[in-house]
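# pasting the structure only:
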């Protein structure tokens, strides 16, 4: 995984196995250089704001995309998503929900709270790996982000 100085992807995942599989899939596709992993929503916010363990990180350097699980300890993904999308300095960062839940209510809630995409984690490793690579390629290679905050 990359240093936290210039992440391209902030992976917010409490399940160590899922995080390892995601990073491994991205490494195989040569897309893992800019991946930084945190374990919960609070750690994600600390990372983005350069607080707590991340005070040495420049908060002006933001990831190109956040991959966010919703069911996590401390601060869950929905609360983290709401805070990111409510902040004028962070709201332009695409937030992709990666969840094991395919519940209609979870999907609708995440979109109401500002998620840019919602993806149910595939159970089969090969499909999970393909999904991670497709997400990274789209958001890092094809998506055209705004050049500044639009609020």
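Alright, I've got the coordinates. All figures in this text were calculated on a predicted structure; none of them were measured in a lab. Numbering: from 1, shown residues only.
# C-alpha only now, for contacts and for neighbours.
Will do.
# where do the helices sit along this protein?
With helices called from DSSP state H, the chain shows them at 16-28, 41-49, 77-86, 104-112, 125-137.
# Throw those into CSV and include distance to residue 147, thanks.
Below are the helices of the chain laid out as CSV (distance: least, C-alpha to C-alpha, whole Å):
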stretch, distance to residue 147
helix 16-28, 26
helix 41-49, 18
helix 77-86, 17
helix 104-112, 23
helix 125-137, 19
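# output these as CSV; include the columns mean neighbour count and distance to residue 63.
Output for these, formatted as CSV (neighbours: other C-alpha atoms under 10 Å; distance: least, C-alpha to C-alpha, whole Å):
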stretch, mean neighbour count, distance to residue 63
helix 16-28, 17, 16
helix 41-49, 21, 8
helix 77-86, 20, 12
helix 104-112, 13, 20
helix 125-137, 17, 12
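# next up, a second structure to put side by side with the first:
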């Protein structure tokens, strides 16, 4: 895993963002964590649109941690957008949410989520979860090469 590894964390709950950032720093993971707070921002970031056009400042991520319940566009809408674009469809997406409802889980997998994880209630469990995510998704997993295809905005 190189220092150029980027994780996009899509989360609107500032407490969850703070906890993930804290455990990311504490775990000394060799990745950069970028955060956006709603579904529309996630799509703009992934598409390199609007204020996220500077790919030096907002590099394309290697992995997305996506909450389900988001303002403006839901996590499922973001996931559907990701899978509908040739430039993003192979991007690994992990749903990281508080919902353990079977309808939500089925919907996420039906739309192409790579994994569905329920946010743990304990800080130590969150640290363990982030460690496992890094080891598997950014270490052992062999990702598809992302192609340089223009992203569509709709």
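Structure's in. What do you need? Computed from a prediction, not measured in an experiment: that's the story for all the values here.
# mind checking the TM-score on these two?
Overlay of the two chains. TM-score (TM-score structural alignment, normalised by the length of structure 1): 0.88; 145 aligned residues with a C-alpha RMSD of 2.1 Å.
# just to revisit the earlier point, so which of the helices of structure 1 gets nearest residue 93 of structure 1?
helix 77-86 (8.2 Å; C-alpha to C-alpha).
# and the closest one, what does it pack against?
helix 41-49 (3 or more C-alpha pairs under 8 Å, 6 or more residues apart in numbering; DSSP states H and E).
# the helices of structure 1: which one's closest to residue 62 of structure 1?
Among these, helix 41-49 sits nearest to residue 62 of structure 1 (C-alpha to C-alpha), with 6.9 Å.
# and that closest one, what does it pack onto?
By 3+ C-alpha pairs under 8 Å, 6+ apart, helix 41-49 of structure 1 packs against strand 9-12, helix 77-86.
# ok, average deviation of the longest one from structure 2?
Mean deviation of helix 77-86 of structure 1 from its aligned counterpart in structure 2 after superposition (mean C-alpha distance after the TM-score superposition for structure 1): 0.4 Å.
# that helix corresponds to what range in structure 2?
Mapped onto structure 2 using TM-score structural alignment, helix 77-86 of structure 1 spans residues 75-84.
# residue 8 of structure 2 maps to what in structure 1?
Aligning on TM-score structural alignment places residue 8 of structure 2 opposite residue 10 in structure 1.
# and that match, how far is that from residue 115 of structure 1?
Noted for residue 10 of structure 1: a distance of 15 Å to residue 115 of structure 1, by C-alpha to C-alpha, to the nearest Å.
# same thing with residue 89 of structure 1?
Between residue 89 of structure 1 and residue 115 of structure 1 the computed distance is 16 Å (C-alpha to C-alpha).
# and those two? Which one has more around it.
residue 115 (22 against 18; other C-alpha atoms under 10 Å).
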